[in-house]
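S.K.: can you look at this prediction? I've put the sequence above it.
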Amino acid sequence: MADHPIQGLMRTAMENIKQMIDVNTIIGDPVETPDGSVILPISKVGFGFAAGGSEFQYEHNHPASIGYPFGGGSGGGVSITPVAFLVVGKQGIRSIPLENTTHLYDRILDSVPQFVEKMQGVFGKKEEPTVSTTTVVTNMDDQDLEDLIERS
């Protein structure tokens, strides 16, 4: 079965969009800084695509091998918005958002170490609390010293 003209329009548009889609579109090329850190730009990418067409019927007879006249079109669009930088350095990995608002994922990642410490404290072995007493003595005479030794 021969391809319909709309399939050709869609195939061409999709092939062109496929050429634009690359991992470097979302996670940009790494940039190394003089201190050895590597910075990766992170972007949000949106693609849109539409195709449409119509066939017109002849008023008179024509052979079946000849298709109806066709009119159609297709289009697409792309939106790339930088959202953050991922910094990999000696201090670890950090995400630096480009918006002023606090991102949920950043807050979750930042709080994971504290959460793990709390969980270790909750599920770790329980130790009996120790009590220590410190006595501060000022102007002590011999009797006070003997009383203090007896209490110890």
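M.R.: Perfect, thanks for sending it.
S.K.: from now on I want contacts and neighbour counts done on CA atoms only, so please keep to that.
M.R.: Will do.
S.K.: contacts for stretch 79-86, please.
M.R.: By CA atoms under 8 Å, 6 or more residues apart in numbering, the surrounding residues in contact with stretch 79-86 are 39-47, 93-99.
S.K.: nearest to residue 29, of those residues?
M.R.: Using CA to CA, residue 40 is the member of the contacts of stretch 79-86 that sits closest to residue 29, with 6.4 Å.
S.K.: structure two is appended below for comparative analysis:
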Amino acid sequence: MAEHPIEGLMRTTMDNLKKMIDVNTIVGEPVETKDGKVIIPISKVSMGFVSGGSEFKQSDSDKNNSSYPFGGGSGAGVSVQPIAFLVVGEDVRLLPATEMNYVERLLDNVPELLKDLIKNFKKKKENIEEENFNPS
């Protein structure tokens, strides 16, 4: 069975997208600084893809022709947005490329807040135990 023309359109679009997007698009090429640190850019990649076609009615004289009377098109869009930089040296740090909003800042501080809460509860428990201690 012969390939439908829309299949060729889709294959060409997908092949070109594969050429544009690789791992270096999301995790960029590492850059080494003079002090020995390595900086790796991290990006968010969004992609959209569309393909469509239409077959037209054949006239009686065209019925013997094996090719489809076909019209079609395809397209794609790609957006690359830097989100952070991974800095590797004596330690590893993740530096956001954009300013964090309120919720992100709150979530970023949750581990420290939990440590403080646990510390305060332990301290309060120790104080209560000292008050209730009766050596007699």
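M.R.: Yes, it's here. Please read all numbers here as calculations on a predicted model, not as lab measurements.
S.K.: give me the TM-score for this pair.
M.R.: The TM-score (TM-score structural alignment, normalised by the length of structure 2) is 0.73; 127 aligned residues with a CA RMSD of 2.9 Å.
S.K.: got a ChimeraX select line for the buried ones in the contacts of stretch 79-86 of structure 1?
M.R.: Buried members of the contacts of stretch 79-86 of structure 1, defined by 16 or more other CA atoms under 10 Å, are picked up in ChimeraX with:
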select :39,40,41,42,43,95,97
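S.K.: now, the contacts of stretch 79-86 of structure 1 that are in helices?
M.R.: With helices defined by DSSP state H, no entry of those lies inside them.
S.K.: now, among the contacts of stretch 79-86 of structure 1, which is nearest to residue 9 of structure 1?
M.R.: When those are compared for distance to residue 9 of structure 1 (CA to CA), residue 47 comes out closest, at 16.9 Å.
S.K.: which ones are touching the closest one?
M.R.: Residue 47 of structure 1 makes contact with 76, 77, 78, 79 under the criterion CA under 8 Å, 6+ apart.
S.K.: wait, a helix at the last one?
M.R.: By that I understand residue 79 of structure 1. No: with the criterion set as DSSP: H, G, I helix; E, B strand; the rest coil, the secondary structure at residue 79 of structure 1 is strand rather than a helix.
S.K.: just give me the match in structure 2 for it.
M.R.: Residue-level alignment of residue 79 of structure 1 against structure 2, with TM-score structural alignment as criterion, gives residue 79.
S.K.: burial count for its match?
M.R.: Summarising burial for residue 79 of structure 2: neighbours were counted as other CA atoms under 10 Å, giving 10.
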